[in-house]
Structure formats: C-alpha cells, structure tokens
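**Student:** coords below, sequence missing:
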C-alpha cells in the first residue's frame, strides 16, 4: 500500500469552530441577546434602587423597636431570676428536702447531680444573651461601628457576672415600682391652670378647682427685696383644694447674682418633693423699668441664668422651669440652646399656636392670655395650658 497523506481537517465545519463564524444573521442574533441582557440588567438595577429606600426605612423603624423590646425584656428576666433565686434556695434548705436529698444522693449519678447547676448556668447565659442582643441592636440603631458592637457583646457577660446578689421579694417589688415610675406617664389632652401674684388678692381655690383648673404657679419673690405677702395663703390654699402648685421668681439680674436670688427664692418657696409641687420657675422678662436686658450682655445673661438654675438643681434636685417669651429669648439670651433641656413655660397671647423660641424644641406650659376669667378669682387672671395631660403633670410634680 502506498503512503496516503492524511486529509487536512476542515476546521470550518467542526462544531468547535462555529463560534468563530460571523454571518449577518448571527451578528443580529447576538446583538439581540445583548440588548435583552442589558435590558434585564437595567430593570434589575431599577428594581433594587426602588426597593432599597423602603428596606432602609423598614430597618430604621424596626431597629429601635427591637431595641426597646430587648431593653424591656432583659430586666424582666433578671428580676424573675432574682425573685426565684431566694425562693428556690429556701425550698432547697427546707429540712424535709434536705433529708430527702441526703437519702437519694448516694444513688444519683454525677451527671444528674450537676443538672441543677447546669440549668442555672443556662438561664444565666440566656439572660446574658438577651443583653448582648439588645446591645448589638442598640449599636446598629445608633450607628455604631462593628468594633463598638463587638466591645458591647464582650462586655455584656462581664456585667452579668457583676450583678448584685439575689434580692428579697419586697426589694425586687420596690425596684420594679421605681423603674415603672421613671417611665413616661400616658399622654393626655392639655389641661389648664392659672398663675397668680399678690395682685390677685384673696382666691377661692375650691371654686378654681371646680372650674376645672388643675394647677397654679404663685409668685414667691421678685429680685432681691420683694416677696409676695399673699404667697403662703395662695400657695397652700391651692394645694389644700387639690391643685398641683408651683412657685416662680421674677428675675432681676441687675440686683444680685443668680445664686443669691435662687437661694432667697427657695427659702421663701419652701419646696417639698411631695408629689404635689411643680419644679421651681425662673421668670425671665425684660427689665420692667426700661424694657432692656438689665444692662447685661447676652453672655452675662447666660452666666446669671446658669448660676440661678444650678443653685436650684443643687438644692431641690430639679431643673427649674424657664418662663420666657420669644422676643426676650432672642434679644437678651441670643436664642441660646444652653437651656434646651429645661421645661419651657412660654408666654404668647392672641395666637392659635405659639412660636417656640429658637433654642427650645417645644413648649410645655403656654400662658395664652392675661385676661382670663376664672371662678374664684376676682378680675382677670393669666390662664395657662400644660400640653401633655394630667397624668404627666402629676409625674412632673413627683
């Protein structure tokens, strides 16, 4: 046989070579598939862009909700364990149980003997886990980075180990009541009250209460020299009639320093934390003799006010309520937010809704008229609203 040269393969016809074939029809099909793929990709991106804000909003709404749930659940479980621990200990120490344990102990395997301890450890670990979850969710909701969350998770078991020893049932109940008292009372409809001074004279407080007025502020002192001669009669008369009462001091920063006037005011007021007394009030207004800021700069007014407020806080444990109107706060206080955490008693007449001075988030009390007519009070008097309802007013007085 002769040597036959192998036929050169026809690569143009092999299946592997079809990708390299370029025809108008093939190119059209390829462009069609590319267009479809690009369209699908764009549609997917558009859908993701539309869903992302909603998902982010849901996350922002859900995170604080879960955080509050964990914050509520963790102390509840801890209180439950604190309540159960002494009870279980008393059962374990009972003579009958002790005798039974002594009889049964020799016949119980070691693994079973350790079971109660294991269960206690598991419960403790569960409480610690709740704390860790709460801290982690709190960190996410607050925008902390991963490092902060890891530190919180590591710290939680350590804090659990440092927990106070088991308390008695009475102590646990007292602690629970104290924690409940710290929570906000339910929000209610606004309630009305009046503020009075020596100019209002004798007041029939029972008639005031019957006129559905729930609180009053009484002038106690003015500057360094004046005190309301009717103060004790008006203040205690209001309390005796069932009203929640507070006292206010008319500030005169050019008379003396803030601490001096605060101490004099508190001596006259005779503040008592009896559940019926509102925090002391600092009445800040322009100089009645000249309409100015008592010849003081904005910074000097800040310092005077801070001195007064700090003295009140030191002696009563309460931040004083600040009384002011928008024009004074702008003119004499420079719209500062230094006192934004104080309750604001805002004076604004003949308006449907008062303008809150820059530096405060909102008003708490609103003196909306100085021409009010109230049963039991001769002539016109100031009428005020407390916006958050009677239950929170009582809480403010506690």
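**Tutor:** It's in. Since this is a predicted model, take the numbers as computed values, not measurements.

**Student:** Only C-alpha atoms from now on, for both contacts and neighbour counts.
**Tutor:** Fine.

**Student:** can you pull the contacts of residue 361?
**Tutor:** Residues near residue 361 by C-alpha atoms under 8 Å, 6 or more residues apart in numbering: residue 340.

**Student:** and it, helix, strand or coil?
**Tutor:** Judged by DSSP: H, G, I helix; E, B strand; the rest coil, the three-state class of residue 361 is coil.

**Student:** From residue 158, how far off is it?
**Tutor:** Distance, residue 361 to residue 158, using C-alpha to C-alpha, to the nearest Å: 38 Å.

**Student:** Please apply the same query to residue 372.
**Tutor:** 60 Å.

**Student:** Please say which of the two ends up with more neighbours.
**Tutor:** residue 372 (14 against 11; other C-alpha atoms under 10 Å).

**Student:** so the more buried one touches residue 381, yeah?
**Tutor:** Yes: under the criterion of C-alpha atoms under 8 Å, residue 372 makes contact with residue 381 at 5.0 Å.

**Student:** Off-centre distance for the helix or strand hosting residue 233?
**Tutor:** Per DSSP states H and E, residue 233 falls inside helix 231-240. Remark: helix 231-240 is offset 33 Å from the chain centroid, using C-alpha atoms, centre = their mean, to the nearest Å.

**Student:** and after it, which helix or strand comes next?
**Tutor:** Downstream of helix 231-240 (by DSSP H and E), the next one is strand 244-250.

**Student:** let's bring in a second one:
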C-alpha cells in the first residue's frame, strides 16, 4: 500500500481549469440553515461505519511502517494528549465545524493540546452539501479553526465528505452538482489558506456521489476511510492515499489513522 508522497503545489490550477466543464451543472443552494434540532456530533467516519461496517479482526497495533495518528471530535471530550503521544500518535485531525451552524466546543483543548505535546495537527469540517454552498461552508470552516500556517506543525484543513446523516445518501445532489460543491469548497479554502484541503471520504460514497468528472487527486491529498485488513480500491481520481483511517477505535482516542510515508514526508506535507 505504500507509495511516495508527491508534490501538490506543482499542479496548482488544474482543479480551477476543470471547473469550466461543470459550468452547466446546477449549483446547490447557498442559503444557510442551522443543524436540525437534536443533532449533536457527527465525526469523521460516523456514517461510513454505519453504512459500510468493518471487517477488521486485528484490533491492536497499527501495521508496521507508516506514521500513526488519530482524529477526534467533541465525542472524545478532553483528550489526554500526553498518553496519546506515549502510545505513539504523531499527528491528529480535530473536528472544527459542521455545516454553518456547529462549532466543536472542545476544539481549543484538542487542537492546542495536540500541538503542545508535539504532534502535527489540522482541523476538519463535516460537510452538509444540501444545507448551504461549498464557498459558504468553507468560509465558516476557515473562520472557525480551519486555517493553515507555515509553522511546520499544521496540516492542511480537511473536508469530510460522507453519507448524509439526515437523509438521502448523496444529499439530493447528482454527481455534477456534488462535484461543483466540492470544487467550490476546495477552491475557497485554497484562496483563503494557500493550501488545497485534504479530502476525507470512502471509496464507495465518493464513487457513487461525486464520481470522476474532475480528478481531485491531482491537487487534494486523500484521507480515505476503510475498516478492513487491507486498504482496497481507492476513490476514482486518486492513485494513492495520503492518510488511511484504518480503524474506527483503538489504541488512541477517536479513530486510528496511518500516514502513507515516513516522518520526513509528513513534514513535507505539512510545509506544503
């Protein structure tokens, strides 16, 4: 499963150029709306685990060779970062926002705590493409923790694209409209942070709801969820993953992740 980390910045502009082919696609509504009453927390993989399940049988240590990491949300509360570091985690993604109406109340403890213990860390956004536009949600994300800085410790922000927790799997959008939404979010994050966001997803959801009209693999790092002994096929548009979320729970709080490379390659990703 290992592959060499590739340079993203050499391919700037590919996604923007590809957007022209989708000009005729209807854009999702840009009217903001709060999360439905009673909603509390949707973390990365919550809907993937629900819809796709897991076939993992080994529930202990990560496969040998990659850099281990974790992702957390308010579901984990105050994280014991010293223990997570002692257990081997070296990077973390922290949920910041969902839609345009939710901010993780534990974000500061989790985001600053992972940094203070020595991890590289980044923020992620749980996307709700049927509730507001990609540009609007990107602005909400970046303004509430989803920024990036050249400090050697900050991962590019991530957009969590997965099954709709409130209704129809693809949020009522066809592939052209969903692709346009992802482009709008991605390009807005690039505009505001100078980095393309990482895309978190599963192969099944992405291939069904987004497809391959635009090959986001040319610009956006892939964080793929698949809870099995082997990674399996990747979403259309990517020929390697940057991060594999390989287990929904385990040694570290939250979900278990593997960076596809060594510590030096992780630093190069962080620096852009």
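**Tutor:** On my side now, so go ahead. Since this is a predicted model, take the numbers as computed values, not measurements.

**Student:** Show me where the stretch 101-250 of structure 2 has its helices.
**Tutor:** 107-117, 134-143, 175-193, 203-209 (DSSP state H, counting those that start in this stretch).

**Student:** Minimum distance to residue 169 of structure 2: which of those has it?
**Tutor:** helix 203-209 (8.0 Å; C-alpha to C-alpha).

**Student:** Tell me the helices and strands packed up against that closest one.
**Tutor:** helix 175-193 (3 or more C-alpha pairs under 8 Å, 6 or more residues apart in numbering; DSSP states H and E).

**Student:** what residue is smack in the middle of structure 2?
**Tutor:** residue 200 (3.3 Å; C-alpha atoms, centre = their mean).

**Student:** Run through the residues that contact that one.
**Tutor:** Here residue 200 of structure 2 is in contact with 44, 158, 159, 160, 161, 162, 222, 223, 224, 225 (C-alpha under 8 Å, 6+ apart).

**Student:** List just the nearest of the residues you listed to residue 68 of structure 2.
**Tutor:** Of these, the one sitting nearest to residue 68 of structure 2 (C-alpha to C-alpha) turns out to be residue 223, at 13.3 Å.

**Student:** what's the counterpart of that closest one in structure 1?
**Tutor:** Under the alignment (TM-score structural alignment), residue 223 of structure 2 pairs with residue 345 in structure 1.

**Student:** pretty sure that match contacts residue 320?
**Tutor:** No: using C-alpha under 8 Å, residue 345 of structure 1 is not in contact with residue 320; the gap is 10.5 Å.

**Student:** which residues touch the residue nearest to residue 241 of structure 2 when sequence neighbours are not counted?
**Tutor:** Counting by C-alpha to C-alpha, 6 or more residues apart in numbering, residue 241 of structure 2 lies nearest to residue 222, which is 5.1 Å off, once chain neighbours are set aside. Applying C-alpha under 8 Å, 6+ apart to residue 222 of structure 2 gives the contacts 198, 199, 200, 201, 238, 240, 241, 242, 243.

**Student:** What about the residue mapped onto the last one from structure 1, how many residues nearby?
**Tutor:** Right, residue 243 of structure 2. The equivalent of residue 243 of structure 2 in structure 1 is residue 365 (alignment by TM-score structural alignment). If you count neighbours by other C-alpha under 10 Å, residue 365 of structure 1 ends up with 23.

**Student:** start and end residues in structure 2 for stretch 235-253 of structure 1, please.
**Tutor:** Against structure 2, stretch 235-253 of structure 1 falls on residues 111-129 (TM-score structural alignment).

**Student:** Burial check on residue 377 of structure 1, number of neighbours?
**Tutor:** 19.

**Student:** doesn't it fall inside a strand?
**Tutor:** No: per three-state DSSP, residue 377 of structure 1 lies outside any strand segment and is coil.

**Student:** Let me know the secondary structure of the closest residue to it other than its chain neighbours.
**Tutor:** Of all residues not flanking residue 377 of structure 1 in the chain, residue 203 sits nearest, at 5.3 Å (C-alpha to C-alpha, 6+ apart). Under three-state DSSP, residue 203 of structure 1 falls in the coil class.

**Student:** Structure 2: which residue goes with residue 203 of structure 1?
**Tutor:** Using TM-score structural alignment, residue 203 of structure 1 pairs with residue 79 in structure 2.
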